[in-house]
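1. starting from these lines, generate the structure:
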Amino acid sequence: MSELQRPVRVLIHGATGRMGQALLRLASKGADGESVVVAAVSRTPGQRVVDGVPQFAARELNGVPEFDVAIDFSLPQAFDAILASCVARGAALVSGTTGLEPRQLEALQEASARIPVLSAANFSLGVAVLGDLVERAAAALREWDCDIIESHHVHKKDMPSGTALALGESAGQGGANPRYVALRAGDIVGEHAVQFTGLGERIELIHRAGNRDIFARGALHAAARLAGREPGRYQLRDVL
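-> So this is what the prediction gives:
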């Protein structure tokens, strides 16, 4: 359970996006049983209330109800406002927004001195465990080659993916020097393979995402456990 002794009040920021819609759908079904969505924020909401959840435009962010944690899957240009709102209200922030500028990353780090923050490129609990395995394998196989192969749908623009880069950081912490291969094909949700190759043998650590719900469940899981914690910069593995 969360540090709080009541249901965690969650704000969904970026509610009309694919991840925002998945979060609202799963939260309405009680996916984690520990939180309640008190507001949803998007650029231009079509209705004022959807399935009992009040809808707010981004320009109305200051008028949303009190919340314990915001889950942000928006765009870099919307990130500053939700971060400032969380700091002003003393609320936690769980963010999966990618492509942030260096100044925004610096602001996120500064905010962690005042509120608990968790920013990740991938909220799959399996990927969080994969990162730990990759670091341990890299530390044990320092003389082996390390390659990270990631595959996504044709509409994904960043190459390599944020998840691939995060896995590369894990490999680097173990002493490896990873290389990257990025594939864009069809409607692949997300596949990441980390390959360690030695003389005459090879190890592959693979994660395949079957649907986007796994990321939404992971974000809801993280939000329920981040709210009420001490200020700081957290990783997904810290709240597993």
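2. hey, let's count contacts and neighbours off CA atoms from now on
-> Will do.
3. let me see the ranges of the helices in the chain.
-> For the chain, the helices defined by DSSP state H occupy 18-28, 76-89, 102-111, 125-140, 162-173, 213-226.
4. which of the ones you listed sits closest to residue 9?
-> helix 213-226 (8.7 Å; Cα to Cα).
5. can you name every helix or strand that that closest one contacts?
-> Secondary-structure packing of helix 213-226 (3 or more Cα pairs under 8 Å, 6 or more residues apart in numbering; DSSP states H and E): helix 18-28, strand 69-72, strand 92-95, strand 116-119, helix 125-140.
6. for those, give me CSV that also has mean neighbour count.
-> CSV is the format used below for the helices and strands packed on helix 213-226 (neighbours: other Cα atoms under 10 Å):
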stretch, mean neighbour count
helix 18-28, 19
strand 69-72, 27
strand 92-95, 28
strand 116-119, 24
helix 125-140, 19
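7. with distance to residue 156 as new columns, can the helices of the chain be given to me in CSV?
-> Converted to CSV, those look like this (distance: least, Cα to Cα, whole Å):
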stretch, distance to residue 156
helix 18-28, 13
helix 76-89, 16
helix 102-111, 21
helix 125-140, 18
helix 162-173, 11
helix 213-226, 16
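8. select, out of those, the one closest to residue 189.
-> Of all those, helix 213-226 sits nearest to residue 189, with 10.5 Å by Cα to Cα.
9. list the buried residues for stretch 64-79?
-> 64, 67, 68, 69, 70, 71, 72, 73, 74, 75, 78, 79 (16 or more other Cα atoms under 10 Å).
10. and this one, so I can compare the two:
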Amino acid sequence: MINVLLSGCNGGMGRVLQELISNEKNMQVIAGYDSTENNNNSYKVYTDIDKCNEKIDVIIDFSHYTAFNSVLKYSLDKQVALVMATTGLTAENEQSLLKASKIIPIFRTANMSIGINVLLGLVAEAAKQLEEFDIELIEKHHNKKVDSPSGTALMLANEINDALNNSLEYTYGREGKSTRRNSKELGIHAVRGGTISGEHTVIYAGEDEIIEIKHTATSKKVFAKGAIKAAKFITNKENGFFDMRKVLKS
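-> Next comes the predicted model:
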């Protein structure tokens, strides 16, 4: 049985994960970590992660980025695997994960959707084949999302830019009378509204033709399913840094 400490357990993603994990035969949420306690949980919820003394095999983190240091420190102190799914992390945070992966197994991606991680290869290959095309990226999310552009949008943009030898400069939205596009731009635009789970569209605009590659998440379950898959994958690893592409190749 894989014992999970669910960080951000009382949030939207935490609730979805609880539901899906409850249907797993060999996995259970044994404890939770959140900024507030909730008596409706079937397990103990801690507002101070250091007080959690249950036997934990893996942490799945879908919390706020401000909890990053506490979650990573606990993972290292307890020597448990960490699935880090929180967005809004800094470059310093990312480096801390890489350093910690030499000691414990860490899974890191900005998007847990299996479809998005397949999309990464598609957008990179399209960028190489359509080098003369203008590339724009539009991401849409619900009105409660706090960071923009989304981590997924940046992940897609970076994949495209890497494929083009990092020759593009990112433009975040446009406003004004002197915003004519140059050939080395990659436009990134954020939309927020309603309950949109997540939609990412990469547009390749050439002369007289347009290609769009799009991914739409119709519910948060796609992210939860990916996180569960990742947790199963890294639980028995000694250490290392893993992403969804490594999981899909296994």
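11. got a TM-score for the two of them?
-> TM-score for the superposed chains, counting by TM-score structural alignment, normalised by the length of structure 1: 0.88, backed by 229 aligned residues with a Cα RMSD of 1.8 Å.
12. out of the buried residues of stretch 64-79 of structure 1, who's nearest residue 209 of structure 1?
-> Distances from residue 209 of structure 1 to the buried residues of stretch 64-79 of structure 1, taken by Cα to Cα, are shortest for residue 73, at 18.0 Å.
13. OK, contacts around the aligned residue in structure 2 for the closest one?
-> Per TM-score structural alignment, the equivalent position to residue 73 of structure 1 in structure 2 is residue 62. By Cα atoms under 8 Å, 6 or more residues apart in numbering, the contact set of residue 62 of structure 2 is 6, 7, 8, 9, 13, 14, 84, 85, 86.
14. what number of residues lie near the counterpart of the first one in structure 1?
-> Mapped onto structure 1 by TM-score structural alignment, residue 6 of structure 2 lines up with residue 12. Residues within reach of residue 12 of structure 1, counting by other Cα atoms under 10 Å, total 25.
15. and residue 146 of structure 2, by the same measure?
-> Per other Cα under 10 Å, the neighbour tally for residue 146 of structure 2 reads 13.
16. for the match of residue 73 of structure 1, give its distance to residue 164 of structure 2.
-> Taking Cα to Cα, to the nearest Å as the measure, residue 62 of structure 2 falls 32 Å from residue 164 of structure 2.
17. equivalent analysis for residue 151 of structure 2, please.
-> Counting by Cα to Cα, the gap from residue 151 of structure 2 to residue 164 of structure 2 is 20 Å.
18. ok, the two, which is more surrounded?
-> More crowded of residue 151 of structure 2 and residue 164, by other Cα under 10 Å: residue 151, with 18 against 15.
19. which one of the contacts of residue 62 of structure 2 sits closest to residue 34 of structure 2?
-> Each of the contacts of residue 62 of structure 2 was scored against residue 34 of structure 2 by Cα to Cα, and residue 8 proved nearest at 5.0 Å.
20. and the gap between the residue nearest to the closest one when sequence neighbours are not counted and residue 96 of structure 2?
-> Of all residues not flanking residue 8 of structure 2 in the chain, residue 63 sits nearest, at 4.1 Å (Cα to Cα, 6 or more residues apart in numbering). Taking Cα to Cα as the measure, residue 63 of structure 2 falls 17 Å from residue 96 of structure 2.
21. show me what contacts the spatially most central residue of structure 2?
-> For structure 2, the residue sitting closest to the mean C-alpha position, by Cα atoms, centre = their mean, is residue 110 at 2.4 Å. Contact partners of residue 110 of structure 2, counting by Cα under 8 Å, 6+ apart, are 85, 86, 87, 151, 152, 155.
22. what does the second one align to in structure 1?
-> When you say that, I think you mean residue 86 of structure 2. In structure 1, the residue equivalent to residue 86 of structure 2 is residue 97, according to TM-score structural alignment.
23. isn't residue 54 of structure 2 right up against residue 30?
-> Yes: contact criterion Cα atoms under 8 Å: residue 54 of structure 2 and residue 30 qualify, at 7.3 Å.
24. residue in structure 1 matching residue 41 of structure 2?
-> Using TM-score structural alignment, the partner of residue 41 of structure 2 in structure 1 is residue 50.
25. how many neighbouring residues does its match have?
-> Neighbour number of residue 50 of structure 1 under other Cα under 10 Å is 13.
26. so how far is residue 16 of structure 1 from it?
-> Applying Cα to Cα to residue 50 of structure 1 and residue 16 of structure 1 gives a distance of 11 Å.
27. what does residue 100 of structure 1 give?
-> The spacing between residue 100 of structure 1 and residue 16 of structure 1, counted by Cα to Cα, is 20 Å.
28. tell me which of the two has more neighbours.
-> A side-by-side neighbour count of residue 100 of structure 1 and residue 16, using other Cα under 10 Å, places residue 16 first with 20 against 15.
29. what's near enough to touch that one?
-> 42, 45 are the contacts of residue 16 of structure 1 under Cα under 8 Å, 6+ apart.
30. and for residue 49 of structure 2?
-> 33, 70, 71, 74 are the contacts of residue 49 of structure 2 under Cα under 8 Å, 6+ apart.
31. ok, now with 10 Å
-> By Cα atoms under 10 Å, 6 or more residues apart in numbering, the contact set of residue 49 of structure 2 is 5, 7, 31, 32, 33, 34, 35, 67, 70, 71, 73, 74.
32. map the fourth one across to structure 1 for me.
-> This means residue 32 of structure 2. Counting by TM-score structural alignment, the partner of residue 32 of structure 2 is residue 40.
33. tally of neighbours for its match?
-> By other Cα under 10 Å, the residues close to residue 40 of structure 1 number 29.
34. swap in residue 233 of structure 1?
-> With other Cα under 10 Å as criterion, residue 233 of structure 1 counts 17.
35. repeat for residue 160 of structure 1
-> 18.
36. give the closest residue to the aligned partner of it in structure 2 in space, chain neighbours not counted.
-> Aligned against structure 2 by TM-score structural alignment, residue 160 of structure 1 finds its counterpart in residue 149. If you skip the residues right next to it in sequence, residue 149 of structure 2 has residue 190 as its closest partner in space, 5.7 Å away by Cα to Cα, 6+ apart.
37. again with residue 237 of structure 2
-> Distance criterion Cα to Cα, 6+ apart; nearest residue to residue 237 of structure 2, sequence neighbours excluded, is residue 105 at 6.0 Å.
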